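Chemist: Here's my sequence, what's the structure:
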Amino acid sequence: MKPRTLRALGPVILIVAAVVAVVISLAYGGGAAPLDLGDPGPVARWGLPIAKLFVNLSLAGALGALVLALFAFKPSDRAYDVLLDLASFSAALLTVSAGTAAFFNFILVFNPQVSLGPDFGQQLGRYLTDNPLGTAWLLTTIGAAVLTMLTFAWRSWLATLFAAGLAFVTAMPMVTQGHAGDLANHNLAVSSLGMHVIGAAVWIGGLIAVVMVRPHVTRITTTLQRYSSLALFAFVVVAASGVVRAFTGLGDWQYLFSPYGVLVIVKVLTLIALGVLGAVYRTKLIAKTDNPKSAAPFWGLVALELAIMGIASGVAAALARTPSPVALLSTGATRTPAERLTNASLPPELTAERWFTQWNIDILWLAVAAFGIVLYLIGVYRLRRRGDHWPIYRTILWVIGMLLLVWVTCGPINAYQAYLFSVHMMGHMLLTMAIPLCLVFGSAVTLLLRAVDKRHDGTRGVREWVLWAIHSPFSKFVTHPIVAAAIFVGSLWLFYYSDLFRWSLYDHLGHIWMVAHFLISGYIFVLTLVGIDPIPFRFPYAGRLITLIAVAAMHAFFGMAIMMNEGLMAAEWYGSMGRTWGDTPMQDQYVGGGIAWSIGEIPTLITGIVIAIQWSRSDERQQRNRDRHADRTGDAELAEYNAKLAQIAQRDAQRGE
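Modeler: As a prediction, the model looks like this:
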């Protein structure tokens, strides 16, 4: 198939395959079956999953085009403009399809009498503003509309980067919908669905973007190689999150051949097929694509891949409406207080043994740690392969930091932090101080800058974007030692004494934000004190020690404030769990304050010792440099200085005479 033909037929192949797949899957799985009570009719039942299918595909078109533009082209390229046009069109389609999905969702939930009268409009308005599901669709629609205007009006690198971030944020309300909103293992479902949506969007949308820019690129091989790297990353994310999604939906192997299970099997088969095609691309075909004669088989396989992607997208949209066989939590009076609050059963009493055996996996942070370790080791391998040295202790500390992140976000702390404030505070201290200390000593940015090759065609890869970020005005602001310290301490007080704390308890997206914020703020603060990675400005060592002491004092004061607090923080949460084991909520809060005051000082002490050692070594280096300079010049500076003193003494003597 010729590239220009595929450019016209590629999106059609994807959409037709997706629509056919969603219709067949809905009919087989019962996702559009009539409701027992208040059935709104076939238009809404079939319209919602089809509208959600177009939401997914249009999000993929927008996000995939933006990501490819950022990492494969520069604003002066014609292909860059084509990708921004594709993103703008896709965002407009996302706006319409998200609004349509919101309307059909409203019809399915409330089954109102559809009319043009004010009563219907008021009902719809209340649904969009008061109902969490309606609000999620409203936010997605508004975000898509803003994205449409942004990608149409502004075409700079910075605007495109902001647009990609907005597309990512626009997708976030969607991850709480479908089965992720009502499964018993809600948090795991939300994390896996978010990864699945973003990974699939970059993968599918990136391929559509490649097809659309092919006629405008002289040498397509470089573009395909860059997309292939993105696609490999997306494939791993989609595969890992898909396994978790299947687990949370099925619950047990006995349901594997239920209608829901069969659709899951179809998705797995499409994923395997896409993985095989990707392997064939990378190993055999991409290098030949600059030659039009030898490139024909490649573009034929691209058409096949688009069809398979369409099938996978259609099945995924149908799965979101297909009844899941997983056992849902009991409803009504039989639910325990803990189940009402957390959508999970109360764990057993926290004993010494369970600090090592109780786990509650969060696939998002597990993936972050896994990618962090693997990519770091790849960087070290690249340096070693070309004969460059990288300290082994930095590698060890980086791996320890990532493993500690897994223990905090997937281990006993994550299993108990929703039930015990003291455990929550323990995790907070590790996230803000212990883990950043290990990661900063790992010096991942320095490793990346040394291991990743520089581009010479004016485009930006990971290395170029990291360098841009380091020297950006925003980086200069947030990495200034005073600002970093203020964010580190100020966000501590703001978080716990505002509704942000409650948001992190009630909403898993809030919990993800909490982990990310405190991990990053802690990392930046420690980086300004003891890191070797490049940042615009650092205090002299004396200033670093003063900053650390001031922050440590504020941190201790925060812990004491919690210990002296006579009221229970988030009382409607921690005070309503119905625990029959462990300390009372007030006693547990007192312990949590003690942890913030005492245990949090251990990383501070280590940081202070490191600053003192670095200061001492810096003085020693300066002295050695002076000695070497004196050896090279024969103490010329000292001789000149002594001669000047002699002249002054002689002049004074002459005046005395």
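
Chemist: C-alpha only now, for contacts and for neighbours.
Modeler: OK.

Chemist: Count the neighbours of the residue nearest to residue 455 when sequence neighbours are not counted for me.
Modeler: Excluding the flanking residues, the one nearest residue 455 by Cα to Cα, 6 or more residues apart in numbering is residue 461, at 7.1 Å. Residue 461 has 17 neighbouring residues, counting by other Cα atoms under 10 Å.

Chemist: What of the one 5 residues further on?
Modeler: Using other Cα under 10 Å as the criterion, residue 466 is surrounded by 15 other residues.

Chemist: Which strand or helix spans the residue nearest to residue 503 when sequence neighbours are not counted?
Modeler: Among residues not flanking residue 503 along the chain, residue 510 sits closest, at 5.4 Å (Cα to Cα, 6+ apart). Using DSSP states H and E, residue 510 sits in helix 508-530.

Chemist: Can you check what angle separates whatever helix or strand comes next after that helix from helix 508-530?
Modeler: Per DSSP H and E, the first helix or strand lying C-terminal to helix 508-530 is helix 541-564. Interaxial angle of helix 541-564 relative to helix 508-530 (axes from the mean of the first three to the mean of the last three Cα atoms, to 10 degrees): 140 degrees.

Chemist: now for helix 541-564, which elements pack on it?
Modeler: helix 481-496, helix 585-594, helix 601-633 (3 or more Cα pairs under 8 Å, 6 or more residues apart in numbering; DSSP states H and E).

Chemist: Following the chain past that helix, name the next helix or strand.
Modeler: Using DSSP H and E, the helix or strand that follows helix 541-564 towards the C-terminus is helix 571-574.

Chemist: Here is a second sequence; please produce its structure as well for comparison:
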Amino acid sequence: MPILTTSGKPPHGDVSAGRGAPRAWPWAVAALPLVVVGLVAGLALSGAAAPRELIDPGPLVRWGLPLATSLARAAAAVTIGALMLCAVVLPRTTPAAPSQARAGEQAPRDDRDRRLPSSGEDPTWRRVANVAVVAAVVWALAQLAHLLLTHAAALGTVIGGPGYGAELLQFVTQIDMGRYLGVATLLAAIVAPVAAVIASHGSAAWAMLLAVAAFSPVSVTGHAAGAANHDFAVTSWWLHVTAVAVWVGGLAVLCVVASRLGAGLADVTERFSRIAVWAFAVATIAGAANAWIRFSTPLDLFVHPYGQLLLVKVVLTAALGLAGWFHRTMTIPAIRAETRPEGRAGWAFWRLAGVEVLIMGAVVGVAVALGSSAPPEALEPPADASPVYLLTGYPQPPAPTAWAYLSQWRPDPLTIFVAITALVVYLSWVWRLRRTGARWPAIRVASWVVGVLLFLWSTSGGPAVYGSVLVSAHLVHHMVLLVVVPILLVLGAPGALAMSVLPRREDGSRGPREWLEALHSSRFVAFVAHPVVATLTVAVSVVVFYYTPVFARAQDSPIWHAVSVVYFTAAGCNLVHALLAGPHRRPAPLPLRLGAAVAGMLFYGAWGMVLGSSTSLLAADHFGQLGLSWGVDARADQRAGGLVVWGIAEVGMLALALALILTWMRAPLTPARRSPAPPAPEA
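Modeler: Got it, this is the predicted structure:
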């Protein structure tokens, strides 16, 4: 007999113990054999596990490597999916029943106090967190096995034997593939203890970001490590596997705990469905882009074993998309309409979600087999490759002109995804606000759209193309992201728009609105967003980035390059926000913000002078070895970069300073700053 609250209903997190209550977790477990079936069938079709002609490491390594890869990917997906559910989907606390509220409790004073009192941590949330811990341990062990088997496959030898330890150490410390796999294993090992101590939505989010970061070193190995279109292949693969992990892992874990969600199953399923739509779109587009660069002709899709295996994956993915659409349109309304204690709604969820998880298991197996198979288009550099091609992975672009800066494009999947997401989400918020009868200033919409398009051009257009071969072009790219784009984005006021349209959750979970409120009230955010701290952060970051090996590393590694783009754009937005208004109810005084803006101008001016007079070349091993046919003097180009800093950064900071001065001049005229009127004389 189910335990009932005083209201006569099962408490949240407890499912009816009746015979009709479904158990969906066996379907998630049953997906594992299908992973193996899809893997073995794929390897048999492509011949990737067949004995090698020259150096054969043996059947244990040939079959063990893809199996270890499958286990590592599946465990990583479950880890990321579980942490995602803890961070943004599931309630961490169980709302108390109405009769448990304190007698005589007053009405809430503001929006943050509107939720019901909590009766403690939700056991379902803790169970999902525990699933993440177990999956992370399996992930770390499987990733270690993947490292050992990859080393054996690379050398064509069995594991163990005389001198094996020294060879493995050399592989991990001196060979690029070994270093990346070693870092991936270390990060996977760190995820488990971090997941074990999560106790809030915030700590779950940090653990999820760490788990996602653990995917990045693996993305530069395998097929994605080829020289041709290197950055594009690595970034698109990382987007693809991360989206698949969120989608597949999230649904698998949801199946495990679905029988414990009670009346909250419909809300949780709908929230996950929204995330799954984005994950499906990203996984499909990024996967298609990553696969397409491996074909020399479209016919390879039908005649080459790699293409045939890819077609199988495409068919299964399309079936998953169809199942997801049916799930969102049919299953969720059924869960809401049917009575949970009778188990009927649970069966509706199990009937479709369980089958979807089974198909996902087969897709994961096929995907690993695909990654172990040789593509039809070799990604190695041609024998007559130029120094530009060898250093950047791309042919030399035409001579730089104004038209070339506008017409040359090198798509970056990550920043394209960020830009499209920013436009779609912002414009959808504006549309939702207008549906309520409220208006949003058109100038703010224009500022946001122009800022996002400028971000897209800077990361995928001329500045990105020429930024890999010219210091001056890189500084154009950098200054646009650090100064110009942040001004336009901050003027778009996305935070205020979001708080106007995002709904509030009342069940103890943390959605987009709750995350914004948490950031708004965070002491850490208050510290880093102080005008003085924000200015010092930008200045120190620029010095560390350009005058340490980090700058050279960012030119050679797509991971470091992506991190630098995200970091400096965020740092610029933080500085502009701190100078213009600040994220707090009581922003810093205007004189302090004006002083920080002037300090920023002085820093950029000094840096521009240093670049203009320097005789040493930044990242000389990269920019000094390109051998451009245009006859460019790298040091002279770097001195021109000093003028770029002056022209972009100084103008941008001057505009901010002028805006602050005008605000200061107008402040005494506002009603809040006017002096009180003198008392009227007595009659």
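
Chemist: Tell me the secondary structure at residue 418 of structure 1.
Modeler: Three-state call for residue 418 of structure 1 (DSSP: H, G, I helix; E, B strand; the rest coil): coil.

Chemist: Aligned to it, what sits in structure 2?
Modeler: Counting by TM-score structural alignment, residue 418 of structure 1 corresponds to residue 468 in structure 2.

Chemist: doesn't residue 393 make contact with that match?
Modeler: No - counting by Cα atoms under 8 Å, residue 468 of structure 2 stays clear of residue 393, with 10.2 Å between them.

Chemist: which residue numbers in structure 2 go with stretch 274-285 of structure 1?
Modeler: Taking TM-score structural alignment, stretch 274-285 of structure 1 hits residues 320-331 over in structure 2.

Chemist: Check which residues of the matching stretch are buried.
Modeler: Neighbour-count burial for stretch 320-331 of structure 2 flags 320, 321, 323, 324, 327, 328, 331 (criterion: 16 or more other Cα atoms under 10 Å).

Chemist: How about stretch 596-613 of structure 1?
Modeler: Residues 596, 597, 600, 601, 603, 604, 607, 608, 611, 612 are the ones in stretch 596-613 of structure 1 that count as buried (16+ other Cα under 10 Å).

Chemist: For residue 250 of structure 1, state which of these is nearest.
Modeler: Nearest to residue 250 of structure 1 among the buried residues of stretch 596-613 of structure 1 is residue 596, at 40.5 Å by Cα to Cα.

Chemist: The aligned partner of that closest one in structure 2 and residue 483 of structure 2: what is the separation?
Modeler: Matched to structure 2 by TM-score structural alignment, residue 596 of structure 1 sits across from residue 645. Residue 645 of structure 2 is 10 Å from residue 483 of structure 2, where distance means Cα to Cα, to the nearest Å.

Chemist: Where in structure 2 does the helix holding residue 510 of structure 1 align, residue-wise?
Modeler: The aligned range for helix 508-530 of structure 1 is 558-580, by TM-score structural alignment.

Chemist: Could you give me the buried positions within that stretch?
Modeler: Under the neighbour-count criterion of 16+ other Cα under 10 Å, stretch 558-580 of structure 2 has 558-559, 561-562, 564-565, 567-569, 571-580 buried.

Chemist: Which parts of the stretch 351-500 of structure 2 are helices?
Modeler: For the stretch 351-500 of structure 2, helices defined by DSSP state H, counting those that start in this stretch occupy the ranges 387-392, 402-407, 413-435, 442-460, 462-467, 471-479, 485-491, 494-501.

Chemist: what range in structure 1 matches the first one?
Modeler: In the comparison with structure 1, helix 387-392 of structure 2 aligns to the range 337-342 (TM-score structural alignment).

Chemist: Same check on stretch 401-415 of structure 2?
Modeler: With TM-score structural alignment as the criterion, stretch 401-415 of structure 2 aligns to 351-365.
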